[in-house]
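Student: can you look at this prediction? I've put the sequence above it.
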Amino acid sequence: MRASLLLLLLTASTALAAPRTFRVDYFHTGNATEERFSLERLVVEPLPWPGHPARAIDETNLGKYLFEVRDRRTNRLLFSRGFASIFGEWELTDEAKQAHRTFSESLRFPAPDSPVQVILKKRDAQNAFREIWSLVVDPKDPFVDPSSPPAPGPLLKLLENGPPQDKVDFLILGDGYTEAERAKFEKDARKLVDTLFSFSPFKERKADFNVWGLMPAAAESGISRPSTGVHRRPPLGSTYDAFGAERYILTFDNAALRNTAAFAPYEFIEILSNGNTYGGGGIFNLFSTVASDSLWAPYVFVHEFGHHFAGLADEYYTSAPVYGAAPAERVEPWEKNVTALHDPAQLKWKDLVAPGTPLPTPWNQPTYDAHALQVQQRRQKIRAERKPESQMDALFTEQRNWEEKFLGTQKVSGKVGAFEGAHYEAKGYFRPQTDCVMFTRDRVPFCAVCQRGITEVIDLYAGPASAPARKSP
């Protein structure tokens, strides 16, 4: 009853100011060399669109995919957003070279008054967006479903700074929490909020965010971890071992995710999975995940949220990736914080590089790599022997302490340059600084380039930060 009342109040307060939220659910099918799309359903969600009409067009050039909504009669661009997808990651795995799979995905935008053309684009080999699918959506189609699914529980206001259309709306969803653990979910979620806003530039832009919480009750505590024989059916379908990577947490149940999230104003989603084994994941403009009770949950949350929120690339390269080897010819990545450095004079963050800094920028990579190899061997042994999680925590702590000292005492520490080793590759890709949240588990901030990328996305949803008020003399 409480959830329904809150939903009614939210709807009534913004109904006059914003259209409803329209959603296109579709199937994305294919393998490593081909992909196809088919419509699943058209949905009108319960709440109004949370975004500001003046910020409907995405010019950040982020994402492996981009979708556009155009007026069918005039072809005027009404809305666009870049994004990444589970299929977009899976197609790079070895499995995709041998089999087909289907994933359900969604496109959300302000409900139109008249028919629109929804156009899906994907980057080609040169990273230019090319149309790959299109469909006409008529909001008056009798098969558009405006019904509401069952409410998942009370909506928590974890941080509220203003109307949804004026803020970045961030939703934390609990998965694998029983009804008896509802208070635990709220406590865990509030810890994440405190953690996020301790990092720049989120700290300085806290007033530009609303943070909401929802927790559909699970029948039993925890989520699946198939590699150890643990199988659960949490409401959102979270599971470890995505793509065979023991630490990678995803959900493949798009319908459950969207039906639950529809009861909150949101643009970004965190799935807080009830578990203590190290793990998480993040996909740009889809969702990010973290295991709530892991010792490393604060770090994993912030790192994976960097992927989800700003499309930041992994800067590490010593852990075995779930994706296949990079092509011999490195294409310049679309992510803002890694580069193939084909032309140092065109480095995309060159304006942040101090004059006289060599490009590429030398650092003691051989010593770092030798230590990282030892850690990986010990890590594999702990997992193979199914040792307690405390042993993995101890190894990661030891690794962090060594890396903080090593990277923090390099002559170029704290400087922006182009440091080889990034994007899962020891050679051929470069990162902006010696250390960053996107590189190690060290107690360090986002690098200058990552901070700028995050700020750009905040501006897309909440507008540029207001200049500090000047004091009268």
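Tutor: Yes, it's here. Because the structure is a prediction, the values reported are computed rather than measured.
Student: please make it C-alpha for all contacts and neighbour counts, starting now.
Tutor: Noted.
Student: most centrally placed residue in this structure?
Tutor: Geometric centre of the chain, nearest residue: H308, 1.3 Å, by CA atoms, centre = their mean.
Student: packing partners for the host helix or strand of it?
Tutor: Following DSSP states H and E, one finds H308 within helix 297-310. Under the contact criterion of 3 or more CA pairs under 8 Å, 6 or more residues apart in numbering; DSSP states H and E, the helices and strands touching helix 297-310 comprise helix 182-196, strand 268-273, strand 280-283, strand 287-291, helix 448-462.
Student: need the residues that contact the longest strand anywhere in the chain.
Tutor: Within the chain, and with DSSP state E defining each element, the longest strand by residue count is strand 35-48. Contacts of strand 35-48 with the rest of the structure, by CA atoms under 8 Å, 6 or more residues apart in numbering, involve 7, 10-11, 14-15, 18-30, 111, 133, 143-148, 262-265.
Student: just the ones in strands from those residues, please.
Tutor: With DSSP E as the criterion, strands contain 20-30, 133, 144-145 from among the contacts of strand 35-48.
Student: check it against this one:
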Amino acid sequence: MMRALLVLLLATSASAAAPRTFRVDYFHTGNATEERFSIDKVVLEPLPWPGHPERAIDETNLGKYLFEVRDRTSNRLLFSRGFASIYGEWEITTEARSMHRTFHESLRFPAPERPVQVLLKKRDAQNAFREVWSLVVDPKGMFVDPSSPPSPGPLLKLLESGPPEQKVDLLILGDGYTEAERPKFEKDARRMVDILFTFSPFKERKADFNVWGLVPAAAQSGISRPSTGVHRRSPVGTTYDAFGSERYVLTFDNKAFRETAAFAPYEFVEILANGNTYGGGGIFGLYGTVAADSLWAPYVFVHEFGHHFAGLADEYYTSESVYVPAADRLEPWEKNVTALHAPEQLKWKHLVSQATPLPTPWDKAGYEKHATDVQHRRRQVRAQRKPESDMDALFLSQRDWEEKFLSTQKYSGRVGAFEGAMYEPRGYYRPQLDCVMFTRDRVPFCAVCQGAISEVIDLYAGPPKRAPRATP
């Protein structure tokens, strides 16, 4: 009893001493060949920083971008995190070759005591991070805004495993739910959370997570879907048709998103959109999205959360893509895909048995023939404006065929290097034939994806790192 009370008192004391959450809002402008950054606002969010002070430095080597916070006087590294961004995706679209666009972005870190330098870095062609922008921030400066935005409503405790600074804090953020639909949001959120923790390694690490819920009241039910003429002023701004892709769901209103999320302790966010059309999205370190009422919501939630949480790449390659194919097959930073320039140096070689050839053969032509037919029928469903149930029926038949086809391949279930990934039929390889990141089959994350997810969990809630012992 006394031991439990002492742990509680220590946890409470640590929370009370935690610094506020500091946020740098900025504009990211450019096109396919150039980019610029400019400061918008520096904000003190309402809640304490939710992270553990001993887990401030990110050594996962994930993300297209990385930011560092350094003490201005000593240049000591105080905090770092890798991340991806909407701009980082948009710059490889066709549109970025012909026009400029501006996106609003944010960097969040524990409020410093003294002036700091914030450095933003981006990967070059050799995967090395190079500085692209920096600014000096004084936490006591007159333009630091400590005012609180309007509250989105009560914070729901969907899963509480311990103090925020000792856990991975996930926020389920509802968008497109009216005041009367708050109970629906809570039901939807709990359903998605239950599904997430049936997948390994989330299942085994459930005690390392807190899950919170927030849902600002919408004036109208649902979110925007411009391709059908539907526009909604939802509180978080979530919309279908991002980048012109009907199934891609994002919000481009970063300020609304950040000001709403600021009322929960969070490192990760899943936006639950009140809609029934198949759709979702996920950007590493920013957020994931899913249409809550789609038949495919359980799969989309988990798949997109893989992008957001661990920077996992899409392993599929037969669906239509808005991205311009890469001229060179550079080695991706994502841990579940490779260009396989040197099979003997494969980044997941430790999981490959000696009996598995690299590259690993499979009936790729047979798979692609069926996928091409599905894409043709999919376009017909949309062109003829058939009900969503017709699309669901097509996807169900596709899932059943793929599940049977892939499970009967010679190297099914083994780790290797199977060609076809990252929207490209040639030059990129995935670790296993099937995975949550490849098809809608009822399959788990592959071994490589599970390892990547576990590494991120450890960054926030793993066992503390021990300092190396001195040599006697």
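Tutor: In hand now; what should we look at? Please read all numbers here as calculations on a predicted model, not as lab measurements.
Student: possible to save the helices and strands packed on helix 297-310 of structure 1 as a markdown table with distance to R36 of structure 1 and mean neighbour count?
Tutor: Putting these into a markdown table (distance: least, CA to CA, whole Å; neighbours: other CA atoms under 10 Å) gives the following:
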| stretch | distance to R36 of structure 1 | mean neighbour count |
| --- | --- | --- |
| helix 182-196 | 37 | 17 |
| strand 268-273 | 26 | 26 |
| strand 280-283 | 20 | 27 |
| strand 287-291 | 23 | 29 |
| helix 448-462 | 30 | 20 |
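Student: what about these, which gets the closest to F79 of structure 1?
Tutor: Nearest of those to F79 of structure 1, taken as CA to CA: helix 448-462 at 12.5 Å.
Student: ranges for the helices of structure 2?
Tutor: Secondary structure of structure 2 (DSSP state H): helices located at 2-17, 86-90, 182-196, 254-261, 297-310, 364-383, 388-407, 447-461.
Student: among those, which comes closest to V322 of structure 2?
Tutor: Ranking the helices of structure 2 by their distance to V322 of structure 2 (criterion: CA to CA) puts helix 86-90 first, at 9.1 Å.
Student: can you name every helix or strand that that closest one contacts?
Tutor: Contact analysis of helix 86-90 of structure 2 by 3+ CA pairs under 8 Å, 6+ apart lists no helix or strand as a packing neighbour.
Student: identify the residues contacting it?
Tutor: Here helix 86-90 of structure 2 makes contact (CA under 8 Å, 6+ apart) with H28, K64, A96, F103, F243, I283, Y323.
Student: that helix vs structure 1 - mean distance after superposition?
Tutor: Helix 86-90 of structure 2 differs from its equivalent in structure 1 by a mean of 0.4 Å after superposition (mean CA distance after the TM-score superposition for structure 1).
Student: quick one: closest of the helices and strands packed on helix 297-310 of structure 1 to I249 of structure 1.
Tutor: Where those are weighed against each other on CA to CA, the nearest is strand 280-283, at 4.8 Å.
Student: of all the helices and strands packed on helix 297-310 of structure 1, which one is nearest L120 of structure 1?
Tutor: Distances from L120 of structure 1 to each of these were compared by CA to CA, and the smallest falls on strand 280-283, at 17.6 Å.
Student: could I get the buried residue list for stretch 116-126 of structure 2?
Tutor: With burial defined by 16 or more other CA atoms under 10 Å, the residues of stretch 116-126 of structure 2 counted as buried are V116, Q117, V118, L119, L120, K121, K122, R123.
Student: equivalent analysis for stretch 348-368 of structure 1, please.
Tutor: Within stretch 348-368 of structure 1, the residues that qualify as buried are W349, K350, V353, L359, T361, P362, W363, counting by 16+ other CA under 10 Å.
Student: quick one: map the fourth one onto structure 2.
Tutor: Read it as L359 of structure 1. Using TM-score structural alignment, the partner of L359 of structure 1 in structure 2 is L358.
Student: quick one: contacts for the nearest residue to that match once chain neighbours are set aside?
Tutor: Spatial nearest neighbour of L358 of structure 2, chain neighbours left out: A417 (5.9 Å); criterion: CA to CA, 6 or more residues apart in numbering. Residues near A417 of structure 2 by CA under 8 Å, 6+ apart: L340, L358, P359, T360, Y429, R430, P431, Q432.
Student: close enough to count as contact, the second one and E419?
Tutor: No: the pair L358 of structure 2 and E419 fails to qualify as a contact (CA atoms under 8 Å) at a distance of 9.9 Å.
Student: could you export the helices and strands packed on helix 297-310 of structure 1 as a markdown table, including distance to R441 of structure 1?
Tutor: Formatted as a markdown table, the entries for these read as follows, by distance: least, CA to CA, whole Å:
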| stretch | distance to R441 of structure 1 |
| --- | --- |
| helix 182-196 | 14 |
| strand 268-273 | 19 |
| strand 280-283 | 13 |
| strand 287-291 | 14 |
| helix 448-462 | 16 |
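Student: return the member of the buried residues of stretch 116-126 of structure 2 nearest to D373 of structure 2.
Tutor: Distance to D373 of structure 2, by CA to CA, is smallest for R123 among the buried residues of stretch 116-126 of structure 2, at 37.4 Å.
Student: now for the closest one: what does it line up with in structure 1?
Tutor: Aligned against structure 1 - with TM-score structural alignment as the criterion - R123 of structure 2 pairs with R123.
Student: A16 of structure 2: neighbouring residues, count only.
Tutor: 10 (other CA atoms under 10 Å).
Student: picking up where we left off before, give the full set of residues in contact with the residue nearest to the centre of structure 1.
Tutor: With contacts defined as CA under 8 Å, 6+ apart, H308 of structure 1 is in contact with F268, G282, I283, F284, N285, L286, F287, S288.
Student: that one pairs with which position in structure 2?
Tutor: Under the alignment defined by TM-score structural alignment, H308 of structure 1 corresponds to H308 in structure 2.
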